[in-house]
Structure formats: structure tokens, C-alpha cells
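Visitor: Need a 3D model of the following:
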Amino acid sequence: MKSRLSFMILMAVVLMGGIAWADAPTGGDAEASADSIPFDPFDSPSGNSYGDQDLMLQAVADPIAGFNRAMFVFNDKLYFWVLKPVASGYRVVVPTPVRVSVKDFFFNLLAPVRFVNCLFQGKWRSAEGEFCRFVVNSTAGCLGFFNLVRDKPQFNPPEEDFGQTLGYYAVGNGFYIIWPLFGPSTLRDTVGSIGDWALNPVSFMQLVNVDAGELTSGTTNVIAYGVRTINETSFRIGDYETLKNASLDPYEAFRNAYIQNRLSKIAQ
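Guide: Okay, here's the model as predicted:
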């Protein structure tokens, strides 16, 4: 019973990796309000790439803004009440070199996701770079705990995921949505996350459940994502707070930051 209770608490803590922060946009805020754009699921952008002007003006429909704002508040409370305290304590206890190695390990573990999406987009040089980095770090780098090619640009192509692949083939964002625990997304990126999950090696790992005497991959996923989320957050404590405190409307600021960041990734 105690182990099951601990598992439920751990799940609540660790599945909110997306709420900790959003990458800062490379450009200014969108001039048009996303709330004013008619709802059009998977509206197709023009072409497979976005120019600088498109990054500034592209906005995404937000037909469920009421739900999204409620989820933003929910995730915000979870961050300040749970994730930040845990990550802060973790940062105090675990030395920086160890945390860097843990980060490198998970980054290397997710190489199949990036590699396959590079292939899907026909980015052969990027796929080659991902493959070579994975081989080097998985062998000489001790299963990825050491990134031996960190300073070699040819082995560090832009990261790709299935949401970006869909965008590359002119699939539009659809509409903006904030998932409880998981954070900001769009209809396209939500569908893409399912494809990334299927390519994630952790999804195929299993851990013996001592109490039930059976195998369960769910426990493995929770533990893996929990460690990764806490470790990643330990490097970024303060970033979320800075952007939030600098915004008149934090909800709109994080929405614009998320959309512009995703557009810039697709354009790479």
C-alpha cells in the first residue's frame, strides 16, 4: 500500500515537465491576438518553412482559452508548490557534474526520436550527425553519460520531433491547448507527441513491480520522466519566474513564446 501511494505521489510530481518553463521567443510578440483568429483545426501554413516576418505575425487559434487559462493556473501552482522545491533540493544535493551527466544520458537515450524525424524530413546530414553522436556517446561516452562531441557542430544538428515533422509538411498548428501536468501544446504537437512516445526507448523498458509480481512499463516511464524532469528543472530555476514577472498577462506571454519557439524550430 505504501509503495502504491508513493508511486501516485511520484507520478503527480514527475509528469509536469512541460510546465516548468517555455523557451524565450527569438522575436517580438505576435501583433494579432490569437483569440481573434477563427478556429480552423490543422489550418495549413503557406509552404514548409517560415520567414522572420511569419514568425512575428503567425498566431494560433485559442478557442478554448477559458480551459487553457484554468490549466495555466493549475500548472503554475504545481510548479511553485511541488516541482520547484523538489528541483531546488535536488540541485543542492547533487553536484553539477553529475546533473550534467544525467542530462546527457537522457539526451542520448532519446536519439532515436530525433534521428527518425530527421529522416522523415529528408535532413540526411542531420540524421548522420545524430547517428554518429549516438554511436560515439553510447560507446566511448559510457552509455551517453558523457557527451564527447559537445563542441563539434557537425554532430549537433537542430533537434527534431514529430510535431516539427508535421509542421515541415505544412500541417498547421490547429489550436492552442494547455494540458494539465504536461503544459503548453497545440493540436499538431499533441498528435506529434504520440509519435515521439512510440519512438522513445523508455516506452519499451519494463520494471518489475515487486508488490504485484508483474511487469509494468508505466512505472519505468514515470521514474524515468521524473528523474529527467527534476534534473532538467534544476538547471532552469528562475527562468519561468523571470518571464512570468515581466509579463502583464503571463498566459499570453507564454502562449506567444511557445508558438514562436515552435515556428522557429520548424524553420531551421
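
Visitor: going forward, measure contacts between C-alpha atoms and count neighbours the same way
Guide: Fine.

Visitor: Could you check which helix or strand contains the residue nearest to Phe7 when sequence neighbours are not counted?
Guide: Leaving aside its chain neighbours, Phe7 sits nearest to Thr219 (7.8 Å; criterion: CA to CA, 6 or more residues apart in numbering). In this assignment (DSSP states H and E), Thr219 forms part of helix 217-234.

Visitor: How about residues contacting that helix?
Guide: With contact meaning CA atoms under 8 Å, 6 or more residues apart in numbering, helix 217-234 is reached by 7, 10-11, 13-17, 20, 83-84, 86-88, 90-91, 99, 102-103, 106, 202-207, 209.

Visitor: Just the buried residues of these.
Guide: Buried members of the contacts of helix 217-234, scored by 16 or more other CA atoms under 10 Å, are 11, 13-17, 20, 83-84, 86-88, 90-91, 99, 102-103, 106, 202.

Visitor: elements contacting the helix or strand where Met8 lies?
Guide: If you go by DSSP H and E, Met8 is part of helix 2-14. Applying 3 or more CA pairs under 8 Å, 6 or more residues apart in numbering; DSSP states H and E, we find helix 2-14 packed against helix 217-234.

Visitor: buried stuff in the helix it packs on?
Guide: Those buried within helix 217-234 under the rule 16+ other CA under 10 Å are 218-234.

Visitor: do the same with stretch 136-152
Guide: For stretch 136-152, by 16+ other CA under 10 Å, it's 136-138, 141, 143-147, 149.

Visitor: and which of those residues is nearest Asp54?
Guide: Nearest to Asp54 out of these is Val149 (CA to CA; 33.8 Å).

Visitor: wait, the closest one sits on Gly141?
Guide: No. Contact between Val149 and Gly141 fails when scored by CA atoms under 8 Å: they sit 9.3 Å apart.

Visitor: At which residues are the strands of this structure located?
Guide: Counting by DSSP state E, one finds strands in the chain at the ranges 176-179, 183-186, 207-209, 214-216.

Visitor: Return the list of helices and strands in contact with the second one.
Guide: Okay, so that is strand 183-186. Using 3+ CA pairs under 8 Å, 6+ apart, strand 183-186 sits against strand 176-179, helix 250-267.

Visitor: Dump the ones you listed into CSV; add distance to Ser3 and mean neighbour count as well.
Guide: Listed next are those as CSV, based on distance: least, CA to CA, whole Å; neighbours: other CA atoms under 10 Å:
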stretch, distance to Ser3, mean neighbour count
strand 176-179, 27, 23
helix 250-267, 36, 21
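
Visitor: Next, the second sequence, to be compared with the first:
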Amino acid sequence: MLKRVNKSPFTAVAGSEKPSVIACMNRNPALAWMFLWCLSAALMLGFLPRMAMAGSLSSYDLALADAQSKQEPEEDYYEDEMIEDVSDPLEPFNRAMFVFNDKLYFWVLKPVARVYNEILPEPLRLSFKNFFLNLLTPVRAVNCLLQGKPDAFATELGRFVINTTMGVYGFGDAASVCFDIRRKDEDLGQTLGVYGAGPGVYICWPVFGPSNIRDTIGMVGDGFLNPLYFWPQESAYRIGISGFKVVNGTSLELGEYESIKKAAIDPYVAVRDGYQQYRKNKIKE
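Guide: As a prediction, this is how the structure comes out:
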């Protein structure tokens, strides 16, 4: 039984019009996106901004924070948790891809995200982020099961039901705000690590960024659980939606990568080691 936290009440959306809306959305994808945008803008004026703010810190945010913390010479950190050496035989290639991604960020992604920032207010952008996080529930839920975590699986299932209904198709994180039910970030890379698979060599992929052999395999496997993979339209739609997701996420993280570059003697090493340590900690959870 869910225990409700003492927060402001939220009203569930009536479902009397749902079948006709879904039918129209299936017939016309453009109309579907227009509907979602208008719905989000309207809800932004009400209760949705508070739900959007809940649980907005992504795994990439945490990885960046971990990388940045490694630039701070804290004595206790080095005594208690020494960073393992990262296997990086592909360093020349990885550094080239790091430079490519760096230029892609500063020359393309950041300017686009800044314009996007000026157009949409933060609560609405957080709502879109919540929508995509809710959409990826199958990835987290299945990996919770694979890791033998039935409670975490039930949590993800419960969050999906609550956020899809009370959170209005996942645009609001009602599960966190109303019931204090937090997201369980699990993926196939972590699942492989739980069963003893080592990270393998470090790889910096163009566009995708830092990874390793294990997490690359996991990323491919998780892709088959991503609902966007089964989008019934042409691949151009999936690419467009994925691009929108990246721009929206970047707009909420502007300045974080810049802080790492400014604090690090070698930004490539800072990101590489930060990613390695972050993934190791996630597997231990």
C-alpha cells in the first residue's frame, strides 16, 4: 500500500476523452506532438511545475558532478577511495573523439540549447525531461528484474502508473512529489557489472561520449527496450525525437561541462576517470 506524503493535492486527469485523443494521435503524429506541447504549456500554469522539479537530476548530471569532484584535492577522498587505473589503449582515438564531441557541443549543441532555453521556461523543459524518463521505464524495470531486485522492479512499475496518470502522461513526477517514490536508475551495463563483467577498455564514442566495452554492449541491449525503437513511423521521426531529447536535456545542464573543463588540468582524463568511478559506484548500489 502506497503511503501518501503530506504534499499539496494533485488531481488526476479524467479519462473520458482518452480513446479519441489516442486515435487522433495514432493517425497524425504531427498532431500528437502539437497536442503534447499544448497540454504541457497549459499544465505549466498549474500543478505540473512542482512535479517537474522533482527528481530532475539525471545520471549524466551525477557523472559530471563526480568528474568535477575529482578535481578537488580532498585528503579524505584519496585516502578512502583511490581511483582505479582505466584501461585506455585506444587513447589516441578517444582523445580525437573527445575533441570532436567538444567542438560539437560548443559549436552546435550549446548554441541551439541556449536559443531553446530562451523560448521555453525551465518548468516546461523539466516536464519534457520527465516525459522521456517515464518513457524509459521498461529499460529500468527489466534490469531491476535481471539484477534480482523485485522491490526496485515494483517501484518502477508503480512510478510508471502514477506518473502516467497523475503526472499526465509522465510530464510530471507525481510519484516523487506525492508519494516520495524515487526512480531506480538501472541499465544493462550495470546488470552485466553485477554479474561480474569488467568494464573492458575505455571508449569515447562520437556523439554518445564516454563509455566502455561493457556499457556499449549494454547501451545496444537497452535500445531494444526503448519504446522509441518500436515507433511505427519512419526512422526520421525517431531521430527527430531523439534530437529533441538531447537538446532539451542539454538546456538543463548548460555550464556543467564548462565547469569541468575549467577546473581540470586535463579535461579528457577528468571525464574519463569520473565516468569510470561513477559507473563503478552505480554497480555497487
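
Visitor: if I line the two up, what does Val113 of structure 1 land on in structure 2?
Guide: Here Val113 of structure 1 is matched to Val139 in structure 2, going by TM-score structural alignment.

Visitor: whoops, Asn261 of structure 1 was the one
Guide: Taking TM-score structural alignment, Asn261 of structure 1 has Tyr278 as its aligned residue in structure 2.

Visitor: what residues are up against Val86 of structure 1?
Guide: If a contact means CA under 8 Å, 6+ apart, then Val86 of structure 1 has Ile230 as its contacts.

Visitor: how close does the aligned partner of it in structure 2 get to Pro29 of structure 2?
Guide: Alignment note (TM-score structural alignment): Val86 of structure 1 maps to Val112 of structure 2. Distance, Val112 of structure 2 to Pro29 of structure 2, using CA to CA, to the nearest Å: 24 Å.

Visitor: before we move on, back to that, the match of Asn261 of structure 1 touches Ala63, doesn't it?
Guide: Yes. Assessed by CA under 8 Å, Tyr278 of structure 2 is found in contact with Ala63 at 5.6 Å.

Visitor: just the helices in the stretch 101-250 of structure 1 please.
Guide: Along the stretch 101-250 of structure 1, the stretches classed as helices by DSSP state H, counting those that start in this stretch are 111-120, 124-139, 162-168, 187-199, 217-234, 239-245, 250-267.

Visitor: Just give the number of residues close to the counterpart of Pro199 of structure 2 in structure 1.
Guide: For Pro199 of structure 2, the aligned position in structure 1 is occupied by Asn173, per TM-score structural alignment. Neighbourhood size, Asn173 of structure 1 [other CA atoms under 10 Å]: 27.

Visitor: for Thr242 of structure 1, same thing?
Guide: Neighbours of Thr242 of structure 1 using other CA under 10 Å come to 11.

Visitor: so what's the aligned partner of it in structure 2 closest to, chain neighbours aside?
Guide: Following TM-score structural alignment, the counterpart assigned to Thr242 of structure 1 within structure 2 is Ser259. Of all residues not flanking Ser259 of structure 2 in the chain, Gln68 sits nearest, at 7.6 Å (CA to CA, 6+ apart).

Visitor: circling back to that earlier point, quick one: the residue nearest to the match of Val113 of structure 1 when sequence neighbours are not counted and Ile203 of structure 2, what's the gap?
Guide: Sequence neighbours aside, Leu225 is the residue nearest to Val139 of structure 2 in space, at 5.5 Å (criterion: CA to CA, 6+ apart). For Leu225 of structure 2, the distance to Ile203 of structure 2 equals 23 Å [CA to CA].

Visitor: Next: Arg50 of structure 2.
Guide: According to CA to CA, Arg50 of structure 2 stands 38 Å off from Ile203 of structure 2.

Visitor: re earlier: could you check the angle helix 217-234 makes with the helix holding Met8 of structure 1?
Guide: Relative orientation of helix 2-14 of structure 1 and helix 217-234, computed by axes from the mean of the first three to the mean of the last three CA atoms, to 10 degrees: 40 degrees.

Visitor: From Ser217 of structure 1, how far out is Gly167 of structure 1?
Guide: Distance from Gly167 of structure 1 to Ser217 of structure 1, by CA to CA: 30 Å.

Visitor: nope, Pro250 of structure 1 is what I was after
Guide: Pro250 of structure 1 is 36 Å from Ser217 of structure 1, by CA to CA.

Visitor: Can you give me the neighbour number for the equivalent of Val191 of structure 1 over in structure 2?
Guide: Superposed on structure 2 with TM-score structural alignment, Val191 of structure 1 falls opposite Ile217. By other CA under 10 Å, 15 other residues sit near Ile217 of structure 2.

Visitor: Show the contacting residues for the closest residue to Ile217 of structure 2 other than its chain neighbours.
Guide: Once flanking residues are discounted, Ile217 of structure 2 sits nearest to Gly189: 7.1 Å by CA to CA, 6+ apart. Shown in contact with Gly189 of structure 2 (CA under 8 Å, 6+ apart): 214-219.

Visitor: again with Glu156 of structure 2
Guide: Each residue near Glu156 of structure 2 by CA under 8 Å, 6+ apart is listed here: 137, 140-141, 183-184.

Visitor: Could you let me know which of those residues ends up closest to Leu36 of structure 2?
Guide: Nearest member of these to Leu36 of structure 2, counting by CA to CA, is Thr137, at 19.1 Å.

Visitor: ok, Tyr105 of structure 2 to Arg114 of structure 2 distance?
Guide: 12 Å.

Visitor: Excluding sequence neighbours, find me the nearest residue to Arg279 of structure 2.
Guide: Gln190 (7.5 Å).

Visitor: The one you found contacts Asn281, doesn't it?
Guide: No. Gln190 of structure 2 lies out of contact with Asn281 (CA under 8 Å); the separation is 9.8 Å.
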